[in-house]
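Participant: Pasting a predicted model and its sequence here:
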Amino acid sequence: MSENRKDIGGLLLIYHCPIAKTPAFIEDHIDSFREFSRHDVRTINTELGFPDGLEEFEFQVLVLSFTLFAWKPFFISQEFREYIQKSRAYKVAFFQDEYRFWPERSEFINGCNIDCVYTNIEPPYFDETYRRFTSAKKVVHYIPGYVSTRQIENGLRSSRPDSEREIDIGYRGRPTYHYMGKGAREKNVIATKFAEFAAGSGLVLDIEAAEERRIYGGDWLRFLGNCRGVLGVEAGVSIFDLNDEMRPRYEKIMAERPDISFDEISRLLLDEYEDKGVYNRMISPRVFEAASVRACQILFEGRYTGILVPDVHYIPLKKDFSNIDDVIRKFRDPGIRKTLSDNAFRDLIESGKYSYKAFVEEFDRKLSDAGIVVSKDPAVVGKDVELLILGHGYRRLFDLVALGEEKYLDTLRPYVALQHQYMAQQQQLADLMAGHIDLQGICMAQQQRLVGFLSATGPRAKVLRGLRKIKALLTHKN
């Protein structure tokens, strides 16, 4: 890579997302910088590879999305890593799901000289995490998701009047890995237990916890908008494997006993780590989604990042379900439902306090505090890099489309061959059927002749006497 880069100012946001379909929350995260930042923002998806010529340019700020660090190895090629390492820009990395891959995350921060980290970990735990293991100069807390303009508009479109909603209480959860602990399992527990306790209550429930029953995209908000109430839990996990010591032991047990139950592996291993060290529970983006369609929320008791207040924004449900009767009583009251859903809409959505706009404006202020001066220079060199990124993206897309077309044809060819074979077999079957019909016709004609013969010779008894006479004559002759 070139050491003499052209300084073009602005902000480069690097993220990763499969090109087939970008989930809404990732689009909201990326689009918010483009829409609300005072800086000149350009974006690159590492899924499309490293753009030729990018190494010639230097930005003021590099922002690395949490999507790059979703799995191991991280979605950052060696070319991207070298570019980040050599960059003189102010480097900001966003992280989520920080309970895993902690050694790899620390190594990346230190190896690439990241200046600022945005984390879902709460400030009381900064000292024992990022400040202890990394060289990052600044650590900032943020929540996993904010409210986008699109979400507000879709929420208003999807929301029905309370009297027209067909579902009383709805929910979609999912199975979780054992190593995430009891906290993560709450997503499943609240579904199965609530359905159990509310059976026979007369409430219309649409509660599922299986992966295949999850709902995505616009269908999800439409589902929420058709529910008077929804269940919910805190996001995050209750086991934070900071030193990466639990995971190898866990994997060894799972390799030997893949069908082991959660209770048993908890007894053998996980209980040692439950709710120890770093607290990693937080408000979920689902809370904002439910608030946007004014669905009354029934949530397990929790901190919810200090944003929600029980009996103001939601009906609190104890995790042992000991207050389930009181919860259902409150929920049945239309006045309570309206008050809670109106409060949540006002404080979480209408206030704008938790909007992406407010989040990015605060992000820009923190850049200013770090000495970053806003640069929106429409210079030719800036346009050049814009064209470079766009051109690379389109070329890569064309390559993938061509590759996909060839794979499609490879799949299609044997299918077409099978179709021809099937059509030939259909013709053979038709020929056999025609032959069968001909034989049926012959058989029916012979039957008809026999019936005619019997009719012509009179009653059956008379025919038999005639046959006996013929037999006697033949015997006499012999």
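Facilitator: Cool, the structure landed.
Participant: CA only for contacts and neighbour counts going forward, please
Facilitator: Fine.
Participant: So what's the gap between stretch 404-420 and the chain middle?
Facilitator: Stretch 404-420 has its C-alpha centroid displaced from the chain centroid by 30 Å (CA atoms, centre = their mean, to the nearest Å).
Participant: got it, and stretch 126-136?
Facilitator: Distance of stretch 126-136 from its chain centroid, counting by CA atoms, centre = their mean, is 30 Å.
Participant: Counting neighbours, which bits of it end up buried?
Facilitator: Burial within stretch 126-136, assessed by neighbour count using 16 or more other CA atoms under 10 Å, is assigned to F126, Y130, F133, T134, S135, A136.
Participant: Then stretch 65-75?
Facilitator: Buried residues in stretch 65-75, defined by neighbour count with 16+ other CA under 10 Å: S65, F66, T67, L68, F69, A70, F75.
Participant: put this beside the first:
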Amino acid sequence: MHKKLKTLYLTANGFGKVVVTADTVLRGILRAKDGTPPPAMFRNNKYIVNLYAHLRQFYDSLSYIGDWQDAFARSPRLDVEVCNINNLVDFGRCLLKIRSYDLIVVSHAAAGDDMTILTKAAPLLARRDCPMLVFIGNEYDLLDEKIAFMQRVKADRICSQLPFNAASYLYDGIDGSRILSMPHALNPDVYRPPATDDREVDLGFVGDIYWPFVGDEERTHLIRHFEACGAEYGLTCDIRAGQMVRLPRDEWAAFLRRTKGLIGAESGTYYLNDHGKLLTRARDYNLKENQQASFAEVFEKFYAGVTPGVSGKSVSSRHFEPIGAKCCQLLLEGDYNGTLTAGEHYIPIKRDLSDVAEAVRAFKDEGYRRKIADQAYEHVMDNHTYARRVEFALSTLF
């Protein structure tokens, strides 16, 4: 039997100065756990109370964060040590022994919302004696910082959620790195079919309405259509859409098990023009200067008259999770990284919604709906679990 590879898995539980202070002082020094209350003598101290309030899991509603970590931890080839980089005590210990590892994995959570800590640690991470996998989270944000980090540490593999041609367009200039298209996948231990198929909801959705800077409203129009017309189709709908409308992993899995079907579309943008810089400008304006801007205003300011370049539209974890629960999907037509086929793994709807009534009729045919859900389940279990993704990534290194 081969010796397991000693693996350092870098993650992050949220971001920001308060989070780092809480994780370093409370978790790193005092060894506090989630939910630990402040000592009685400090319960009137607002700063201390706020620090203790940060002893929680900030990414609980982003299922893929836990799913990727679980898949690496369960790999029979790996002996995994998980390190939260916001806990500077533990992260410092890991950096001191950086040359003792056989593999380093930088997760989506670590290379996602804030690059401050990883950027400062880059010179030490570059001294490793082993391969490094970097999974890029929140792929359209802080892109210049993420590319600079990967160049500085000489990342061996760049793992992108995007289709390969889009990932190559963004990252091809990083010397010595091989780009892997590594979309999210299914965790069948969490997302599984119900014990009985007695589902109370016909059609559901839980998620954010995309900000205008993304550059299209196709998904939003689909959601709003079923909000307004679901009952007219004779469907019982549970649609929860807005800003930051998400469920923790177990609640989301339970929602899927009681729902016959889910609506959705590819994630991301059509506008990766200028290596993502156009999108960055639109994003900065929308989020930092004018959060109340309408879609029409943002589109006119940044995208009107612009021919979309390389598309960043992609499959997401939210497409695989329903499949694990055998929940049939009605999705806007798209490529979905080449992982899902229209009419075989989901019921397609044209982007202009011109055939939506036809798609609903197909969905209401119980035999057809079950056939689509079963085919999608078998396909994903064979090809698109997180365990398969980890196995593939390792096969490119060892």
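Facilitator: Alright, I've got the coordinates. Fair warning: this is a prediction, and the values are worked out from it, not measured in the lab.
Participant: one step back: wait, which of the buried residues of stretch 126-136 of structure 1 is closest to Y354 of structure 1?
Facilitator: The closest of these to Y354 of structure 1 turns out to be F126 (CA to CA; 22.4 Å).
Participant: rewinding a little: and the two most separated of the buried residues of stretch 126-136 of structure 1?
Facilitator: F126 and S135 (12.4 Å).
Participant: Am I right that T7 of structure 2 sits in a strand?
Facilitator: Yes. Using DSSP: H, G, I helix; E, B strand; the rest coil, the assignment for T7 of structure 2 is a strand.
Participant: will you turn the buried residues of stretch 126-136 of structure 1 into CSV that also has secondary structure and distance to R294 of structure 1?
Facilitator: Formatted as CSV, the entries for these read as follows, by DSSP: H, G, I helix; E, B strand; the rest coil; distance: CA to CA, whole Å:
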residue, secondary structure, distance to R294 of structure 1
F126, coil, 35
Y130, helix, 38
F133, helix, 42
T134, coil, 42
S135, coil, 43
A136, coil, 40
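Participant: In TSV: those, plus distance to G10 of structure 1.
Facilitator: As requested, the buried residues of stretch 126-136 of structure 1 are exported to TSV (distance: CA to CA, whole Å):
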residue	distance to G10 of structure 1
F126	29
Y130	27
F133	30
T134	26
S135	24
A136	22
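Participant: Just the closest of these to Y279 of structure 1, please.
Facilitator: Comparing every one of these with Y279 of structure 1 (CA to CA), the shortest separation belongs to F126, at 10.9 Å.
Participant: Quick check: which element contains the residue sitting nearest the centre point of structure 2?
Facilitator: Closest residue to the average C-alpha location of structure 2: Y64 at 5.5 Å, with CA atoms, centre = their mean. With elements delineated by DSSP states H and E, Y64 of structure 2 resides in helix 63-74, which encompasses its position.
Participant: And H184 of structure 2, by the same measure?
Facilitator: When elements are defined using DSSP H and E, H184 of structure 2 is found to belong to no helix and no strand.
Participant: How about it, nearest residue that isn't a chain neighbour?
Facilitator: Nearest residue to H184 of structure 2 in three dimensions, chain neighbours excluded: S317, at 4.9 Å (CA to CA, 6 or more residues apart in numbering).
Participant: do S37 of structure 1 as well
Facilitator: In space, S37 of structure 1 comes closest to V360 once its chain neighbours are excluded; the distance is 6.0 Å by CA to CA, 6+ apart.
Participant: Please say which position in structure 2 the one you found maps to.
Facilitator: Taking TM-score structural alignment as the alignment basis, one finds that V360 of structure 1 is matched in structure 2 by V390.
Participant: do K319 of structure 1 as well
Facilitator: Under the alignment by TM-score structural alignment, K319 of structure 1 pairs with R351 in structure 2.
Participant: these two touch, right, that match and E218?
Facilitator: Yes. A contact is recorded between R351 of structure 2 and E218 when judged using CA atoms under 8 Å, the distance being 6.3 Å.
Participant: ok, back up a step: where does the residue nearest to S37 of structure 1 fall, helix, sheet strand or coil?
Facilitator: Here V360 of structure 1 is recorded as helix under three-state DSSP.
Participant: That one: how many residues sit nearby?
Facilitator: Other residues near V360 of structure 1 number 19, with proximity taken as other CA atoms under 10 Å.
Participant: how close does the residue nearest to H184 of structure 2 get to T385 of structure 2?
Facilitator: With distances taken as CA to CA, to the nearest Å, S317 of structure 2 is found 10 Å from T385 of structure 2.
Participant: the more surrounded of these two?
Facilitator: When S317 of structure 2 is set against T385 and neighbours are counted by other CA under 10 Å, the residue ahead is T385, at 22 against 18.
Participant: check contacts around the more buried one.
Facilitator: Contact analysis of T385 of structure 2 by CA atoms under 8 Å, 6 or more residues apart in numbering lists A185, L186, N187, P188.
Participant: cutoff 10 Å now
Facilitator: D67, W68, A71, H184, A185, L186, N187, P188, F320, G324, H379, E391 (CA atoms under 10 Å, 6 or more residues apart in numbering).
Participant: Which residue in structure 2 aligns with V293 of structure 1?
Facilitator: V293 of structure 1 is assigned A325 in structure 2 as its aligned equivalent, the criterion being TM-score structural alignment.
Participant: my guess is its match meets T196, correct?
Facilitator: No. The pair A325 of structure 2 and T196 does not pass the contact test of CA atoms under 10 Å, sitting 11.3 Å apart.
Participant: between the two, what contacts are shared?
Facilitator: R257, R258.
Participant: Those two: which is more packed in?
Facilitator: The neighbour count for A325 of structure 2 versus T196, taken as other CA under 10 Å, is higher for A325 (25 against 8).
Participant: Lovely, talk soon.
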